[in-house]
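S.K.: make a model of this:
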Amino acid sequence: MSLFMLPSSCAPPTANSGHIPLRAPVPPELLGRATLPGLLRLAVTQWVWISLCWVGMARVPALTPLFALLIAGRLHALGVVLHDAIHLPWHHKGPAFRLLELLAGLPVATTMEAMRYHHLRHHRDAGLPSDPYRRPPASPWRQLVVWLRVCPILPFWVLRGPFGLLAWLIPTLRTPYARLFLQDRSGEELTRDAEVLGCARAEPVQVLFHLAVLAAAPRWPSAIGLGYALPFLLASGLCAWRLLAEHTPRPVRGRTLRDVLTCTSDHGLGWMGRLLTAPLHVGCHVVHHLHPQVSLLHLPRLRDWYLLRYPDLYPPPRQP
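M.R.: A predicted model of the protein is given here:
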């Protein structure tokens, strides 16, 4: 289930040998995949917590900022749920996938097609110039500037909906749509690209979702503004922080397992991560790249296994 390998000449390791074999002998019970019913349950669970926070806002208005931040963490978690679904084998969205997209994708301004486009390319080319999420080397102050630039990522995705709708109807807009909103770095002409067309064709549902939110805002301005819009903006900042925390600016030369250890980082492993910056164990990012089809719920134990077997090679987590 690992997609990244070192040359086959690597010898079988001992616990501290400093080498990782062609395919690490991970116990099968640590490699459980996500399931669609399980992801739907996770999405519903996040909505239960969001609903409880809404009740808290109504009953204790003085704590509204705290509840808004907690809702932002659960919106972030919904994006993580959809992220796990991207790694499931699917080609066409049936009713269950569409329900998951409604629960976990549209509230954070993405469709399954759009996330799959840039996220799977990131896994394929992690750390390379073609990686959509590649981080250039920079000073800490420069990284702050990068974070501020990435902070509006979710509002920017809202704009992707109408632009993608136009790109579906106007072929000449498909290449700029892919470059700007799908983070395509191929440099190719994409007017007739079937995957880009599929992403554009999926956008109307996102447009309708946010039009419904806008239509509800005049009638329930406080509920929509404090209960969704403010947490949405906060969640955007949390997502931006995570994207910078889980990838390093160190250069890589290929797609080997050692390259993955170079350009990825674990982060948010404490209570703050569980609530806000790395919900549902998404902060176990190194092993996620080593085994991208493994369910996020299995990642902590899988990380512990790698730490025990390869303590000198597994990179230390990024500190807050």
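
S.K.: going forward, measure contacts and count neighbours with C-alpha atoms only.
M.R.: Fine.

S.K.: how far does stretch 214-222 sit from the chain's center?
M.R.: The chain centre lies 29 Å from the centre of stretch 214-222; the measure is C-alpha atoms, centre = their mean, to the nearest Å.

S.K.: ugh, typo on my part, it should be stretch 232-247
M.R.: Relative to its parent chain, stretch 232-247 has a centroid offset of 9 Å by C-alpha atoms, centre = their mean.

S.K.: give me the contacts around that stretch.
M.R.: Stretch 232-247 is contacted by residues 69, 72-73, 75-76, 108, 133-135, 147, 150-155, 263-267, 276-278, 283, 285, 318 when judged by C-alpha atoms under 8 Å, 6 or more residues apart in numbering.

S.K.: can you tell me which of those residues are in strands?
M.R.: Among these, no member is found in strands (DSSP state E).

S.K.: show me just the buried residues among those.
M.R.: 69, 72-73, 75-76, 108, 133-135, 147, 150-154, 263-267, 276-278, 283, 285, 318 (16 or more other C-alpha atoms under 10 Å).

S.K.: so which of the residues you listed are in helices?
M.R.: Within those, residues falling in helices by DSSP state H are 69, 72-73, 75-76, 147, 150, 153-154, 263, 285.

S.K.: can you lay out the residues you listed as a markdown table showing distance to residue 36?
M.R.: Converted to a markdown table, those look like this (distance: C-alpha to C-alpha, whole Å):
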| residue | distance to residue 36 |
| --- | --- |
| 69 | 28 |
| 72 | 24 |
| 73 | 22 |
| 75 | 19 |
| 76 | 19 |
| 147 | 33 |
| 150 | 30 |
| 153 | 26 |
| 154 | 24 |
| 263 | 30 |
| 285 | 21 |
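
S.K.: OK, contacts around the nearest residue to residue 274 once chain neighbours are set aside?
M.R.: Of all residues not flanking residue 274 in the chain, residue 280 sits nearest, at 6.6 Å (C-alpha to C-alpha, 6 or more residues apart in numbering). By C-alpha under 8 Å, 6+ apart, the residues touching residue 280 are 77, 80, 274, 296-297.

S.K.: can you pick the most crowded of these?
M.R.: Of all the contacts of residue 280, the highest neighbour tally under other C-alpha atoms under 10 Å goes to residue 77, namely 28 neighbours.

S.K.: pretty sure that one is touching residue 283, no?
M.R.: No: taking contacts as C-alpha atoms under 8 Å, residue 77 lies outside contact range of residue 283: 11.5 Å.

S.K.: to compare against the first, here's another:
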Amino acid sequence: MKQHDARDLQLQINPQSMKPLFRTSAWRHAVAMAFDWLVIVFAALICIRFFNPVSYLLAVILIGARMHALAILMHDATHYRFLKNRKWNDRLTNWLTMYPLFTSIEKYRQNHLAHHQHLNTEHDPDWVAKLTKREFIFPKTRSEFLWTILSYLTLVQGAKDAVWFFKRFGSARDRSGQTLGYPRQQLLFYALLVTALTVSGLWKYYLLFWIVPYLSTFFMFQYIRSVAEHFGELAYDHLLTSTRSVKANWLERLIVAPHQVGYHLEHHLYPGVPFYHLPKLHRLLMEDADYQEKAHVTLGYFSGLLQELGDPALAAH
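M.R.: As a prediction, this is how the structure comes out:
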């Protein structure tokens, strides 16, 4: 598959209009992170107070959604869009998002930057790793796709994804592929976590409100986003048709597409733009006739995306 480069595009965008969009705001990133953690904590506390099967299912959905949201913030930090001090950008991201999700920013960055550099080619590690997985083979019927999503609620599919995830994003590797083990700070984090859970006697709640959502809805939302971004009968014949942007409604932004992650095409064009400026970037790019004509923009996850997974003729541009 041909590798496309953003430099090949001839978009007529005023550079002065673009410049403010690259400015980062540490407080906006920090507030978003604090919001995600507060939702996780309050969802667990409310469920414990009014525990029943329905409240627990809702808590698992909401907590998994905010875990996914934390992963999106980690993704921004991978591009150094959190703190200007790169050492603290990585350190705080690891302790507040990555280590709780059982990986590290160093390992993720190694994979993710290669994904950007070799989008949808045999040198793209994300693309190659997913091509042979059954759930990423399209076209699918709508019922097949929905059944795949629901299979995550059994924890079986999530457990499979977790094994696959740990193999790719667990311990760091050197350039030759040799495992380097886990960073000392990561081991320290897990030692402190195990100690705190044991001393406080909170293992039951950790399993109920972290491990279960992690093995179910967290990976479920990751799967939906991965499909939306790079799969489901995209044309792949141009940089503007090699990834999809999804304009989400308020409910989808809350559950499926937090922190403007739906604007994925815009992110691939300009990865230096932080998440909170992506809607402005999209509006600016839509002023360009070539972008407006060719860009693959889908309206909604529950409506537009489902329409595109089985029949490429239904793809919205």
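
S.K.: regarding residue 12 of the second structure, what is its secondary structure?
M.R.: coil (DSSP: H, G, I helix; E, B strand; the rest coil).

S.K.: should've said residue 186 of the second structure
M.R.: Three-state assignment for residue 186 of the second structure (three-state DSSP): helix.

S.K.: residue in the first structure paired with it?
M.R.: Mapped onto the first structure by TM-score structural alignment, residue 186 of the second structure lines up with residue 206.

S.K.: ok, its match to residue 304 of the first structure distance?
M.R.: For residue 206 of the first structure, the distance to residue 304 of the first structure equals 38 Å [C-alpha to C-alpha, to the nearest Å].

S.K.: more neighbours: which of the two?
M.R.: residue 206 (27 against 14).

S.K.: which residue ranges form the helices in the stretch 151-300 of the second structure?
M.R.: Ranges of helices in the stretch 151-300 of the second structure, per DSSP state H, counting those that start in this stretch, are 156-169, 184-200, 203-206, 212-213, 219-230, 250-255, 264-269, 278-285, 289-294.

S.K.: for the longest one, packing partners?
M.R.: What that stands for is helix 184-200 of the second structure. Identification of packing neighbours for helix 184-200 of the second structure by 3 or more C-alpha pairs under 8 Å, 6 or more residues apart in numbering; DSSP states H and E yields no helix or strand.

S.K.: buried residues in that helix?
M.R.: For helix 184-200 of the second structure, burial by neighbour count (16+ other C-alpha under 10 Å) applies to residue 186.

S.K.: got it, and the fifth one?
M.R.: By neighbour count, and taking 16+ other C-alpha under 10 Å as the criterion, the buried residues in helix 219-230 of the second structure are 219-225, 227-230.

S.K.: so it corresponds to what in the first structure?
M.R.: Aligning helix 219-230 of the second structure against the first structure (TM-score structural alignment) gives residues 236-247.

S.K.: show me what contacts the alignment partner in the first structure of residue 279 of the second structure?
M.R.: Alignment note (TM-score structural alignment): residue 279 of the second structure maps to residue 300 of the first structure. By C-alpha under 8 Å, 6+ apart, residue 300 of the first structure lies in contact with 281, 284.

S.K.: now do residue 173 of the second structure against residue 196 of the second structure, distance only.
M.R.: Here residue 173 of the second structure is placed at a distance of 29 Å from residue 196 of the second structure (C-alpha to C-alpha).

S.K.: residue in the second structure matching residue 45 of the first structure?
M.R.: Alignment note: residue 45 of the first structure maps to residue 35 in the second structure; criterion TM-score structural alignment.

S.K.: now do the SS call for that match.
M.R.: Following three-state DSSP, the label given to residue 35 of the second structure is helix.

S.K.: what about it, how many residues close to it?
M.R.: 15.

S.K.: packing partners for the helix or strand harbouring residue 143 of the second structure?
M.R.: Taking DSSP states H and E as the definition, one finds residue 143 of the second structure inside helix 142-151. Using 3+ C-alpha pairs under 8 Å, 6+ apart, the elements in contact with helix 142-151 of the second structure are helix 219-230.

S.K.: which element is residue 98 of the first structure on?
M.R.: Here residue 98 of the first structure is assigned to helix 95-100, by DSSP H and E.

S.K.: could you tell me where the following helix or strand past that helix falls in the second structure?
M.R.: As assigned by DSSP H and E, the chain's next helix or strand after helix 95-100 of the first structure is helix 112-124. Residues 105-117 of the second structure are matched to helix 112-124 of the first structure when aligned by TM-score structural alignment.

S.K.: hey, what's the angle from the helix holding residue 143 of the second structure to helix 219-230? Just curious.
M.R.: Angle, helix 142-151 of the second structure to helix 219-230, by axes from the mean of the first three to the mean of the last three C-alpha atoms, to 10 degrees: 140 degrees.

S.K.: need the contact list for residue 294 of the first structure.
M.R.: By C-alpha under 8 Å, 6+ apart, the neighbours of residue 294 of the first structure are 1, 31-34, 288.

S.K.: can you count the residues close to residue 198 of the first structure?
M.R.: The local packing of residue 198 of the first structure (other C-alpha under 10 Å) involves 15 other residues.

S.K.: tell me if I am right that it is in a helix.
M.R.: Yes: judged by three-state DSSP, residue 198 of the first structure forms part of a helix.

S.K.: just give me the match in the first structure for residue 79 of the second structure.
M.R.: Here residue 79 of the second structure is matched to residue 87 in the first structure, going by TM-score structural alignment.

S.K.: how much space between the closest residue to that match other than its chain neighbours and residue 53 of the first structure?
M.R.: The spatially closest residue to residue 87 of the first structure, leaving aside those adjacent along the chain, is residue 293, at 5.6 Å (C-alpha to C-alpha, 6+ apart). Computed as C-alpha to C-alpha, the residue 293 of the first structure to residue 53 of the first structure distance reads 32 Å.

S.K.: quick one: contacts for residue 297 of the first structure?
M.R.: Residue 297 of the first structure sits next to 280-281 when contact means C-alpha under 8 Å, 6+ apart.

S.K.: make it 10 Å
M.R.: Taking C-alpha atoms under 10 Å, 6 or more residues apart in numbering, we find residue 297 of the first structure in contact with 30, 32-34, 84, 280-282.

S.K.: just to revisit the earlier point, so the match of residue 79 of the second structure makes contact with residue 120?
M.R.: Yes: assessed by C-alpha atoms under 10 Å, residue 87 of the first structure is found in contact with residue 120 at 8.1 Å.

S.K.: what residues are shared contacts of the two?
M.R.: The contact sets of residue 87 of the first structure and residue 120 overlap at residue 292 (C-alpha under 10 Å, 6+ apart).

S.K.: sounds good, over and out.
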